[in-house]
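Engineer: Below is the sequence, then the predicted model.
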Amino acid sequence: MLTELPFPFTHIHNNQGRLSKMRCYDSAAHLAAPCFQFDTCPDGFALIEDDIEFDPAVHLQLEMPEQIKSLTELGYSDEELTKLQMPSDVAVTSLYRVLSDEGLAAMRHVMKQLEAHAVVSPRIPCVLRGSPKVAPEKPVDRWHFDTTPLVMVLFLTDPDEYEGGHFEYFDGTIYEAQRLIKETGSLPEDRIRRLGRQKAGYGVFQQGPAVMHRASAVTSGPERITFVQSYVSTDPLAFGGCNHLAESYNGKCEDASLQISHAQPSACLTPRHPWYRDFRLNLTGVDPLNVFMPDWVRFRSWVASLELSKLLHPSLLYTLSGALAERDSDVVGPGKRVLTLLDKMQAAIACPFIDAREDIVATIDKSLPDLQALAAQLDETSEHFKSVRRAADMLASAREDVLTLDKSTMAYF
């Protein structure tokens, strides 16, 4: 599940197209919050028995990383950063503590119960949806960059229990890494960076779409377990990963010579990456459709609600009232209209886990026509129109995805 930004980057934001960040030092006050709550299980799933209720006061021991490498230090130009639209200049951190001893024990307890559900994928030898576990002599993960904007990798195995399995990243841009891999088949050793001793309960945070990274092979030991979590900025204009699943994940590479095979280092590209059109990969399925489609609708609807919520700012509400009054003297108060739309969008944000496409689309249609009608009443050059139009487009693209997605092809998210 995608969540808002975690400590120490809760307040990373994009201010009028300029990259900026605010570090937060009060860990208790800046815990990540879920985008939306999961109160029901999809068909075929069940809650684990003997679960442990999460208590941040007991299970967390958050500390600041000693080092933060920036995207600028990786070599990105201002033009490239603008094109990527990342929410911050942060690239990757050094290791920092996340879990307390009690939290680590609780996490390993849960992982043990879920172990039987792990599967094999072309990319990762043994994976439990976001938590890879590997056998010796197998590469943990190949060179890639992520489809989700912000990722924390949490290490759960004592480093004395295995050798190898290093988190590594390329000290350069993804564009340079792609070029080197294409030309030489590998990346130069002197440009590969490691984090050091990966203590259990410690993590690394990165803006994965802009950092080429991998986990090297485990050379000895029974296992190496990591818990991989995805996060998203609360700024709807910041990079949010994939924007259109039907185009991204049903697509096939138009130039066969550019197709990356499973035997080669791979990268999952999204529409915002300049190389996207050359590398539209048809990825291996992971989630069943009754999870995949509603989950996507929930997320996109949540982002759309953030965009629409901007109109509740007093200054925008005042000018919105005037803009609507010019076109319709009987218009309902703008604040009430926006709140009513946000209320209707809750149907999609709480979309049930089903595979009936018409019923999923019906949750979107509770608000989409009204959003489109509101946009039609506004001046296309106004900020009001842009926010409403962006929110409507997010819902419309999610609707199209549900109706046109051929199969579950999301490899990781």
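Structural biologist: Looks like it arrived, so ask away. For clarity, every value in this text was computed on a predicted model and none was experimentally measured. Numbering: from 1, shown residues only.

Engineer: When you work out contacts or count neighbours from here on, use the C-alpha atoms and nothing else.
Structural biologist: OK.

Engineer: and the next element down the chain from the strand or helix carrying Arg179?
Structural biologist: Following DSSP states H and E, one finds Arg179 within helix 174-184. The helix or strand immediately downstream of helix 174-184 is strand 192-194, counting by DSSP H and E.

Engineer: Now do that following strand: which elements does it pack against?
Structural biologist: Contacts defined by 3 or more Cα pairs under 8 Å, 6 or more residues apart in numbering; DSSP states H and E place strand 192-194 against strand 167-170.

Engineer: what's the strand it packs on in contact with?
Structural biologist: Here strand 167-170 makes contact (Cα atoms under 8 Å, 6 or more residues apart in numbering) with 177, 187, 191-195, 211-216.

Engineer: My guess is Ile48 contacts Glu115. True?
Structural biologist: No: using Cα atoms under 8 Å, Ile48 is not in contact with Glu115, being 11.4 Å away.

Engineer: what about those two, which has more around it?
Structural biologist: Glu115 (14 against 10; other Cα atoms under 10 Å).

Engineer: just curious, which of the contacts of strand 167-170 is nearest to Ser94?
Structural biologist: Leu195 (6.2 Å; Cα to Cα).

Engineer: need the strands for the stretch 251-400 of the chain, in chain order.
Structural biologist: Using DSSP state E, counting those that start in this stretch, the stretch 251-400 of the chain contains no strands.

Engineer: What is the neighbour count of the closest residue in space to Thr148 that isn't next to it in sequence?
Structural biologist: Distance criterion Cα to Cα, 6 or more residues apart in numbering; nearest residue to Thr148, sequence neighbours excluded, is Gly241 at 4.6 Å. Gly241 has 20 neighbouring residues, counting by other Cα under 10 Å.

Engineer: As a check, name the ranges of all helices in the stretch 101-250 of the chain.
Structural biologist: For the stretch 101-250 of the chain, the helices defined by DSSP state H, counting those that start in this stretch cover 101-114, 174-184, 245-249.

Engineer: Same list (these) but as CSV, adding mean neighbour count.
Structural biologist: Formatted as CSV, these follow (neighbours: other Cα atoms under 10 Å):
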stretch, mean neighbour count
helix 101-114, 16
helix 174-184, 16
helix 245-249, 21
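
Engineer: elements contacting whichever strand or helix holds Ala57?
Structural biologist: In this assignment (DSSP H and E), Ala57 forms part of helix 56-59. Helices and strands touching helix 56-59, as assessed by 3+ Cα pairs under 8 Å, 6+ apart, comprise helix 101-114.

Engineer: Second structure follows, compare the two:
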Amino acid sequence: MSVSQCACCPVDVDPPKGYTMETVPTLVNEDQVWSDEKHLSLTFPTSIQTLEKDLNNDPEVVKFLATDYGCCSRFRVMSNEGSRVLDHVIDSLEKYSKSCPRIPKLIRGATFRSEFLNGMGHSSAVLRHVSLLAGCELIYHPMKIHQLHVNMKPNDSSTSTNNPVKKNVDRWHCDSTPFVLIVFCTDPDEYTGGTLQFFNGPKEEGLRILTAGNGLPADRVKNVGRQDKGFGVFMQGWRVFHQVTPVLTGDARTTMVFSFYPRNVLALEACAHLSQTYAPVDPLYIIMPDWVRFRAWKAARRLEMLREKWDDFTLASKNFTDNDLITLIDTTHAKLWRIVKSLPYTDQRQLFTSCLRESIEDLKTFLLATYPDKISCAHLLSAKEPALDTENIDPATSGLTLSVTSVADLEDTEVGVFGKKQPLLFGLDAEFLCSPLGVSNLMGVVEDIENCVDDVITLQEEESKLVYF
């Protein structure tokens, strides 16, 4: 994968203050360069659990997700040489470890600091592998601060008698990023405890139980099995409650966590507001521009999905002049992509809001002028994602009605700009109104960016709405 073309890497932008690529003093130079051939030994899991069949998720929710994939058994990720180099890299980065309420010891933004990890964070082999597992096309998460973090054994999980308190390595939670690859970096014979567990049930049920102050039923808490060094598990982590138990004996228990995002951005998403993914451990001058770039990327990707189907369906079927609309879509896309590639690492909120507002100004004007009395109805007929409270979705009352079998079908060639045939509700452009890729998608571009503007304006430092138990 070309770094210059990926969503998480701006071009000609200085790294964030205090974050620089470092040489690992215990490795020779050639060992510090990532190689898919040298450092990977990818295999496939022996079992996969789906959300609907195996984890009892509501099919009316699942059909709005990018995929039905839930989680899997362990599989090999790293070669022996990859694990050897990784040991040195993590040891050199431990001095940057921090603590937050959910995770007592972690390293954030590791791809800012390590050429080796940044190389793995652009590995085409890893990306192909997890996309095959998920059953949909994934990219590395557009927010570089979220791309990779390292979880470590808490310092106060000491085995000494004068400090008996054992903290979870990670508490019960669902991720704020859609998919995660968790790679085990410590030989399991060197520690006890530190077990990765997941709840064998839907997110909504787990949330109700934990919010009520009750523990999850023991017979429905599952272990992933032996956590062999260099092996990993892959899960749709925002839909699966999981935790890591305290380390009982041993000096280390380390995992590396990569985050991924589906290219089908019309799917229900893990979080829609910055406060839902912000933790004070991340500086605002990193998390905020990363969030702005991410939302600009998502909005641009909406337009790309429309344009990818345009030639196949629109030119032959659309009954009104569309040349101006094509130009508007392409111009808006260029403005959004400029944000993705050029926004600097800073905490200048006025810069963020002005760039965001300018990027959609013309599209917003067009939509309000062209569809002033049709927008709300168009939303009801589209794949418009529901409000933020995804833990309590009621598809029967949320306006979630699609003219396709599932959101995943939007990647199939049979679904185009017009969706499937609908009656002429609003005149000659009825099908464009009814399509998940049509008017509601363009309105989604505007709404995503306006919500991002609100996030930038309203987020308070130290304010986080991350949910964990």
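Structural biologist: Arrived safely, thanks for sending. Nothing here was measured: the structure is a model prediction, and the numbers come from that model.

Engineer: quick one: TM-score?
Structural biologist: Laid over one another, the chains give 0.75 as their TM-score (TM-score structural alignment, normalised by the length of structure 1), with 340 aligned residues with a Cα RMSD of 2.6 Å.

Engineer: ok, back up a step: and the residue nearest to Thr148 of structure 1? What does it align with in structure 2?
Structural biologist: Under the alignment (TM-score structural alignment), Gly241 of structure 1 pairs with Ala270 of structure 2.

Engineer: Next: Asp141 of structure 1.
Structural biologist: Using TM-score structural alignment to pair residues, one finds that Asp141 of structure 1 aligns to Asp170 in structure 2.

Engineer: can you tell me which residues contact its match?
Structural biologist: Taking Cα under 8 Å, 6+ apart, we find Asp170 of structure 2 in contact with 102-104, 243-245.

Engineer: ok, so what distance separates it from Val247 of structure 2?
Structural biologist: Distance check for Asp170 of structure 2 against Val247 of structure 2: by Cα to Cα, to the nearest Å, it reads 11 Å.

Engineer: again with Ser92 of structure 2
Structural biologist: Counting by Cα to Cα - Ser92 of structure 2 and Val247 of structure 2 are separated by 22 Å.

Engineer: now swap in Thr67 of structure 2 and tell me
Structural biologist: Using Cα to Cα, Thr67 of structure 2 is found at 33 Å from Val247 of structure 2.

Engineer: before we move on, back to that, need the helices of the stretch 101-250 of structure 1 in JSON lines (columns: distance to Leu341 of structure 1).
Structural biologist: Shown next, in JSON lines, are the helices of the stretch 101-250 of structure 1 (distance: least, Cα to Cα, whole Å):
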{"stretch": "helix 101-114", "distance to Leu341 of structure 1": "39"}
{"stretch": "helix 174-184", "distance to Leu341 of structure 1": "40"}
{"stretch": "helix 245-249", "distance to Leu341 of structure 1": "25"}
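
Engineer: Tell me, how many residues neighbour Arg191 of structure 1?
Structural biologist: Around Arg191 of structure 1 there are 11 residues (other Cα under 10 Å).

Engineer: Map it across to structure 2 for me.
Structural biologist: Residue pairing (TM-score structural alignment): Arg191 of structure 1 is matched to Arg220 of structure 2.

Engineer: residues contacting its match?
Structural biologist: Contacts of Arg220 of structure 2 by Cα under 8 Å, 6+ apart are 199-201.

Engineer: same check, this time on Ala210 of structure 1
Structural biologist: Listed by Cα under 8 Å, 6+ apart, the contact partners of Ala210 of structure 1 are 71, 91, 145-146, 173-174.

Engineer: Please pull up the equivalent of it in structure 2.
Structural biologist: In structure 2, the residue equivalent to Ala210 of structure 1 is Arg239, according to TM-score structural alignment.

Engineer: Next one: its match from Gly250 of structure 2, what distance?
Structural biologist: Distance of Arg239 of structure 2 to Gly250 of structure 2, given as Cα to Cα: 31 Å.

Engineer: Wait, Pro136 of structure 1 touches Pro222, no?
Structural biologist: Yes: contact criterion Cα under 8 Å: Pro136 of structure 1 and Pro222 qualify, at 6.7 Å.

Engineer: the more surrounded of those two?
Structural biologist: Using other Cα under 10 Å as the criterion, Pro136 of structure 1 and Pro222 rank with Pro136 on top: 18 against 13.

Engineer: of all the contacts of Ala210 of structure 1, which two lie farthest apart?
Structural biologist: Farthest pair in those, by Cα to Cα: Leu71 and Asp146, 15.0 Å.

Engineer: Would you mind measuring from the residue nearest to the spatial centre of structure 2 to Ala272 of structure 2?
Structural biologist: The residue lying closest to the centre of structure 2 (Cα atoms, centre = their mean) is Thr177, at 3.3 Å. According to Cα to Cα, Thr177 of structure 2 stands 10 Å off from Ala272 of structure 2.

Engineer: Same question for Glu462 of structure 2.
Structural biologist: Applying Cα to Cα, the value for Glu462 of structure 2 to Ala272 of structure 2 is 19 Å.

Engineer: Which of those two has more residues huddled nearby?
Structural biologist: Ala272 (19 against 13).

Engineer: circling back: give the PyMOL command for selecting the buried subset of the contacts of strand 167-170 of structure 1.
Structural biologist: Buried members of these, defined by 16 or more other Cα atoms under 10 Å, are picked up in PyMOL with:
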select buried, resi 177+187+211+212+213+214+215+216
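
Engineer: Of the contacts of strand 167-170 of structure 1, just say which sits nearest to Ala391 of structure 1.
Structural biologist: Ala391 of structure 1 has its nearest neighbour among these in Val211, at 28.8 Å by Cα to Cα.

Engineer: Just list the residues touching the closest one, thanks.
Structural biologist: Val211 of structure 1 makes contact with 91-92, 145, 169-170, 172-174, according to Cα under 8 Å, 6+ apart.

Engineer: change it to 10 Å
Structural biologist: Counting by Cα atoms under 10 Å, 6 or more residues apart in numbering, Val211 of structure 1 touches 71, 74, 91-92, 143-146, 169-175, 177.
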